[in-house]
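In: mind looking at a prediction? Sequence and model below.
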Amino acid sequence: MLTSTGKLLSMGGKPRNKSLSLPFLMNISNTASKQMTKLRTLQIGNVDVIGSRFNGQELHSALCAEGFDSHHLVWRKMGSDAKTTEIDYPFKTPMNNALKKLESDLSIQSILHPAPFAIALNEHFRAADLVHYHLLHTGWFSLLGLPLLTKNKPSIMTLHDPWSMTGHCSYPRSCDRWMTGCGDCPDLEVIQLMKKDNTHGMWKAKRDVFAKANLEIVVASKWMLEKVQTSPIFSHFKHHLIPFGIDLEKFRPGDSEVARKKLGIYPGNTVICLRATVSPFKGLPYIYEALEKLSTTKPLTILTLEDKQLFKDYLGKHQLIDLGWLEDSNLIAEAYRAADIFLMPSTAEAFGVMAIEAMASGKPTIVFEGTSLPEVTFAPKGAIAVPMGDSDALTESLRRLIENKELRNSIGKEARQLAEAHYNWKTHVSRIIELYEQVMSEKATKANR
């Protein structure tokens, strides 16, 4: 873990002290668990089931397993966890829909919603010793409530993208106006879209809110750490670099032939697995270009996750298997095991969990430079990185991997080793617990002064 000064706290190297040695990081500390058993933690986010790796649900479950008194407070509950509660207030759904439309018409974002006041009155919030926020900008929360919520309650926020630092967009890409106040926006239609250019007004609103909020910030990549350190809105906070982790027993190399048979993949085909989505940040046009330019005599299977029918034009030329949106992580792991290559040419990515899942499964990944992905995948060791937007380079790297099984196996083997060293879920939870300990310790120190 890195502070905003870049000081190494727990991510390898020489430990700070005996209590933060490598064994502590690799296995949840029994001593820490005993000390923190009575700590009441609250995760707050938009939903529990969809995206549970990011929204605090899996972290909540892990904390419960480690003896914490953990609860998850969500805007929309879809699962059955007894310690997950839905935020509620009178006329919640119609009010939220009306306010979302009003915000859209006024070209403001996450300002008008009453959810923070419902949170402040919630019994689990009032009882919590520490609160951890996730994904607040999905159309249900008001940033104006953060100073109130964080005033007397130790609070942590995980930033999953740069939206909180910009005038409206989730990823500014090549635009640097977010560093000087936004305004005169070159692309109002990019996610999160805005009807009129109120980007400077939104940027100022965020600056004023976060200046009054009492938070510590968690990011998952050095790419994001550089953003928060540079941001006029976030540079004053304490920053902590804690990469996400995954279940390395679930996402692991396995019998590819068994997985292919289950999915109906033709024997002898080389399998290209990818995320199929029309999101402007996931590189779909470049995948199309690469497949059009690709010249190979090898029979191919295109195995897609998320949206269906986006590659129907390739039926007849290649085998196409659309798995659609999968919530079952076991099925996702099966897809990786069936693949030979994972293609992830995102044009914007703050971390990229699918890339590390493919790494853990022993598969080579192809990514674009200019995002967090080359860093996260340790390219060129655990992946191949090509220049942003260069479909020729993307095509050539894809062709090399298709034609060279030894190269695929070599990169895949190293990718698995890197995933084991850096992306163990237990290590991630240990680092979060260490941060919670640190925050609570600092609170106690201030109280005793």
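Out: It's in. Residues are numbered from 1 along each chain as shown.

In: use CA for all of it now, contacts and neighbours both
Out: Will do.

In: Val439: how many residues sit nearby?
Out: 17 (other C-alpha atoms under 10 Å).

In: isn't it right next to Pro154, touching?
Out: Yes - assessed by C-alpha atoms under 8 Å, Val439 is found in contact with Pro154 at 7.0 Å.

In: tell me which element His113 falls in.
Out: Using DSSP states H and E, His113 maps to neither a helix nor a strand.

In: report the contact partners of the closest residue to it other than its chain neighbours.
Out: Using C-alpha to C-alpha, 6 or more residues apart in numbering and skipping the chain neighbours, the partner closest in space to His113 is Ser142 (5.0 Å). Listed by C-alpha atoms under 8 Å, 6 or more residues apart in numbering, the contact set of Ser142 reads Ser110, Ile111, Leu112, His113, Pro114, Ala115, Pro116.

In: A further structure is provided below for comparison with the first:
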Amino acid sequence: MKVLQINTYYEHGSTGRLVEQLLKKQKESGIEGYVMYGRSIGEEQLNENVIKINSKTGFLAHKYKYHLLGRNGFYSKNETKRAVEIIDEINPDIVHLHNIHGYYINIEILFKYLHKKNIPVVWTFHDCWPFTGHCNHFHSIGCEKWKTGCFSCPLKTKGPRSIIFDRSKESYEAKRKLFSSIKNMRIVTVSNWLNELVKESFLQGISSNVIYNWINRSVFNEDKTDETFKIKHNIENKFVILGVAPAWTTRKGISDFLELAKIISEDEIIVLVGSTLENKLFGEKPVKNLPKNIISIPPTKNASELALIYKSADVFINPSREETFGLTTAEALSCGTPAIVYDTTACPEVVGIDETSGYIAKPFDVQDLYSKVKLVKTHGKLHFSRNAISRVNKLFNKEKNLSEYLNIYTELVKNKG
């Protein structure tokens, strides 16, 4: 069996790492796996089965055309025509899509080709973009236009930004037609919450499964805990409240951490991993002059370094307004660190409602968030660690969840035959 994955990234970022690990699992299981990706973050460890299908110049051209003209996913025509030629040469039994809205591929050319060739498709939804006319997330503003048809998008100027034209209606109709044209397709969502949204969208007639993202326990675990990180930042005697995000935006909860900093006690410190200066990419002002009880750590591509920071924390907080999964929360739990999330979107699914791995706070209520921090402080980190790790092993088990994808491949190939 040949399986081709297509994603924005390979190896880097949350989805890029998942694609890499799935490719490795395919190889171990006797599947001839391939990856096409569009953008680089660092130096990828490539092989002949991993193919970059766009350039930095092509990415920027796609991005700026979108910013000016709207309709993300309808540019990069020449790059996608070449990609389709490569797909023809590979002749895959399955095409496994991940994120296809990263300014690198033309969805019209791709889906017309997949329809013509009648190639079975697995599509993992990591956000809500596949069934909207513009945005990746809409929950925080309470928009429900995606259920019947997008228009006059209230998020037009937000990341991803369309500066001039609102073409959400046009994009919605084109996506509905293209994505519904594949006869043998299985949607995989990364949470039950996201799966319920799919059932209300124009893709409701397509079969869907829930497969949680998995955690690499060989990296994110409770082993080898030391004080190196705390000593480096002179916080050995502090109760460490940790947050992790690629960029600290309003959606990710930066304002909540700023409010939390006003009320925490002197023996407590907030550590934020992730950029506080790249908010302008999301239509927001950079966060400068953080209070003294917030330590800002640049984002890291080193998973082992990140795991050490998780282990050094006493509690992890994810105050995000909306998450389709919440990978950083699961990584923290895997390191034995209890987590606190808001009762919104998929966040509670990761922590659980039984309060054995952490707590669920009232949505966007910083006082309630802090009350949960004090509960963790009272009980102690070790009170939660064993259950947190057990939850990860049960729900976010790497081998189990990877194998579920292989089962779907087999099923779709049989259906085609």
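Out: Perfect, thanks for sending it. Nothing here was measured: the structure is a model prediction, and the numbers come from that model.

In: of the contacts of Ser142 of the first structure, closest to Cys185 of the first structure?
Out: Proximity of those to Cys185 of the first structure (C-alpha to C-alpha) peaks at Ser110, which lies at 18.7 Å.

In: next, whichever residue in the second structure pairs up with that closest one: secondary structure please.
Out: Matched by TM-score structural alignment, Ser110 of the first structure corresponds to Gly73 in the second structure. Following DSSP: H, G, I helix; E, B strand; the rest coil, the label given to Gly73 of the second structure is coil.

In: would His239 of the first structure count as being in a strand?
Out: Yes - according to three-state DSSP, His239 of the first structure belongs to a strand.

In: and it, what pairs with it in the second structure?
Out: Under the alignment (TM-score structural alignment), His239 of the first structure maps onto Ser208.

In: what of Arg416 of the first structure?
Out: In the second structure, the residue equivalent to Arg416 of the first structure is Ile389, according to TM-score structural alignment.

In: from the contact counts, what lies against the helix or strand harbouring its match?
Out: According to DSSP H and E, Ile389 of the second structure maps onto helix 382-395. If contacts are counted by 3 or more C-alpha pairs under 8 Å, 6 or more residues apart in numbering; DSSP states H and E, helix 382-395 of the second structure sits against helix 327-334.

In: and the helix it packs on, how far from the first structure on average?
Out: Once fitted to the first structure, helix 327-334 of the second structure is off its aligned match by 0.8 Å on average (mean C-alpha distance after the TM-score superposition for the first structure).

In: flag every buried residue along that helix.
Out: By 16 or more other C-alpha atoms under 10 Å, the buried positions in helix 327-334 of the second structure come out as Leu327, Thr328, Thr329, Ala330, Glu331, Ala332, Leu333, Ser334.

In: which residues are in contact with the aligned residue in the first structure for the fourth one?
Out: In the first structure, Ala330 of the second structure lines up with Ile356, judged by TM-score structural alignment. With contacts taken as C-alpha under 8 Å, 6+ apart, Ile356 of the first structure has the following neighbours: Ile246, Val376, Thr377, Ala419, Tyr423.

In: including distance to Arg207 of the first structure and neighbour count, could those residues go into TSV?
Out: Shown next, in TSV, are the contacts of Ile356 of the first structure (distance: C-alpha to C-alpha, whole Å; neighbours: other C-alpha atoms under 10 Å):
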residue	distance to Arg207 of the first structure	neighbour count
Ile246	34	22
Val376	29	25
Thr377	33	26
Ala419	36	26
Tyr423	33	23
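
In: save those as a markdown table, and put in distance to Gly67 of the first structure too.
Out: As requested, these are arranged in a markdown table below (distance: C-alpha to C-alpha, whole Å):
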| residue | distance to Gly67 of the first structure |
| --- | --- |
| Ile246 | 20 |
| Val376 | 31 |
| Thr377 | 33 |
| Ala419 | 27 |
| Tyr423 | 23 |
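
In: closest to Gln43 of the first structure among those?
Out: Using C-alpha to C-alpha, the contacts of Ile356 of the first structure come closest to Gln43 of the first structure at Ile246, 18.7 Å.
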